[in-house]
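Undergrad: Structure of the sequence below:
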Amino acid sequence: MKSFEVVAGIIVCNGRVLCMQRGESKYEYVSRKFEFPGGKVEAGERNSEALIRELKEEMDIDVQISEDDYFMTVHYDYPDFSITMHSFICKVDDCRFTMMEHSDFRWLGKKELMQLDWAPADVPIVEALEDSEVLDGERV
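TA: Just a heads-up that it's a prediction; the model follows:
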């Protein structure tokens, strides 16, 4: 089974979290599901560098993050591949971005996140965000 190391950005603007919806996929279990944006880590890249690059490529959004913004790692085995996903909190002042690879998006407060149909690997992050104080004190 193929295994991938990936990064995901928990993009926060004005106290809301950016939730991106995938388009159609050859894998039914991730098709049209919501996810945190990001992508694969390339050889020699630090996780934070990979996330900055992926968000720029996929959304034309600039984020300033470091390893200190690390939130959590999820290991998930899908039927056809497995991923190790490292997530980071990315606070931005400008909520604008260009949607180039996803089909839809939502800005939601942390208590609203579970109302979406998330990709299975992202669910543990959503659950941890609900229980976390990381967004407390943010404007909503």
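Undergrad: from here on, contacts and neighbour counts on C-alpha atoms
TA: Will do.
Undergrad: What is the distance between the longest helix along the chain and the centre of its chain?
TA: The longest helix of the chain (DSSP state H) is helix 47-59. On the basis of CA atoms, centre = their mean, to the nearest Å, helix 47-59 sits 11 Å off its chain's mean C-alpha point.
Undergrad: any idea how far Met1 is from the residue most central in space within the chain?
TA: Nearest residue to the geometric centre of the chain (CA atoms, centre = their mean): Phe36, 2.0 Å. Going from Phe36 to Met1 by CA to CA, to the nearest Å gives 23 Å.
Undergrad: Following up with a second sequence; could you model it the same way so I can compare the two?
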Amino acid sequence: MKTVKVVAAVIQDNKKIFATQRGYGDFKDGWEFPGGKVEIGETPECALVREIQEELDTKISVGKKIDCVEYDYPTFHLSMECYWAEIISGDLVLKEHEASRWLSKEELNSVNWLPADLELIEKIKEKM
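TA: Next up is the predicted model:
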């Protein structure tokens, strides 16, 4: 099975977490933490800064690693490194996603998370 290496940003601001809804592909309409694929020769942190700039027109600082989620989807294995992040500049412009929400700790279960992202929710709640 093919492994896809990705990174995800858990962007926190005022005790809320930023979530995005996919606008394309097999997982369209599912909710996720923004991020994307790690390119060859790129560190996860650099990939995350690049992906958030490309997808959301926003510059972030990457904080502590939360976890590395390993998840088997039907056609590929996902290896997703997840980091806390904060906004340095930008307005989180949705370029690839169809919707976004800022979620409080109590609201984290109010969206339909993609399976791999769902595995992070309890760990995030512990740290909020």
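Undergrad: Post the TM-score for the overlay when you can.
TA: Aligned and superposed, the two chains score 0.93 in TM-score terms (TM-score structural alignment, normalised by the length of structure 2); 128 aligned residues with a CA RMSD of 1.5 Å.
Undergrad: still on that earlier bit, check which element follows the longest helix of structure 1 along the chain.
TA: strand 70-77 (DSSP states H and E).
Undergrad: So which bits of that next one are buried?
TA: The neighbour-count check on strand 70-77 of structure 1 (16 or more other CA atoms under 10 Å) flags Tyr70, Phe71, Thr73, Tyr76 as buried.
Undergrad: number of nearby residues for Thr98 of structure 1?
TA: Neighbour count for Thr98 of structure 1, taken as other CA atoms under 10 Å: 12.
Undergrad: Which position in structure 2 pairs with it?
TA: Alignment note: Thr98 of structure 1 maps to Val93 in structure 2; criterion TM-score structural alignment.
Undergrad: burial of the nearest residue to its match once chain neighbours are set aside, as a residue count?
TA: Computed as CA to CA, 6 or more residues apart in numbering, the closest residue to Val93 of structure 2 that is not its neighbour in sequence is Leu56, at 4.7 Å. Leu56 of structure 2 has 19 neighbouring residues, counting by other CA under 10 Å.
Undergrad: Leu56 of structure 2 pairs with which position in structure 1?
TA: In structure 1, Leu56 of structure 2 lands on Met59 (TM-score structural alignment).
Undergrad: swap in Leu103 of structure 2?
TA: Counting by TM-score structural alignment, Leu103 of structure 2 lines up with Leu108 in structure 1.
Undergrad: does that match really touch Val17, like I thought?
TA: Yes - if you go by CA atoms under 8 Å, Leu108 of structure 1 and Val17 touch, sitting 5.2 Å apart.
Undergrad: Looking at the two, which one has more neighbours?
TA: Val17 (24 against 19).
Undergrad: on that earlier part again, contacting residues around the match of Leu103 of structure 2?
TA: Contacts of Leu108 of structure 1 were listed using CA atoms under 8 Å, 6 or more residues apart in numbering, and they are Arg16, Val17, Leu18, Cys19.
Undergrad: How about Lys5 of structure 2?
TA: So Lys5 of structure 2 contacts Lys37, Val38, Leu78, Ser79, Met80 (CA under 8 Å, 6+ apart).
Undergrad: ok, now with 10 Å
TA: Contacts for Lys5 of structure 2 were tallied using CA atoms under 10 Å, 6 or more residues apart in numbering; they are Gly36, Lys37, Val38, Glu39, Pro44, Glu70, His77, Leu78, Ser79, Met80, Glu81.
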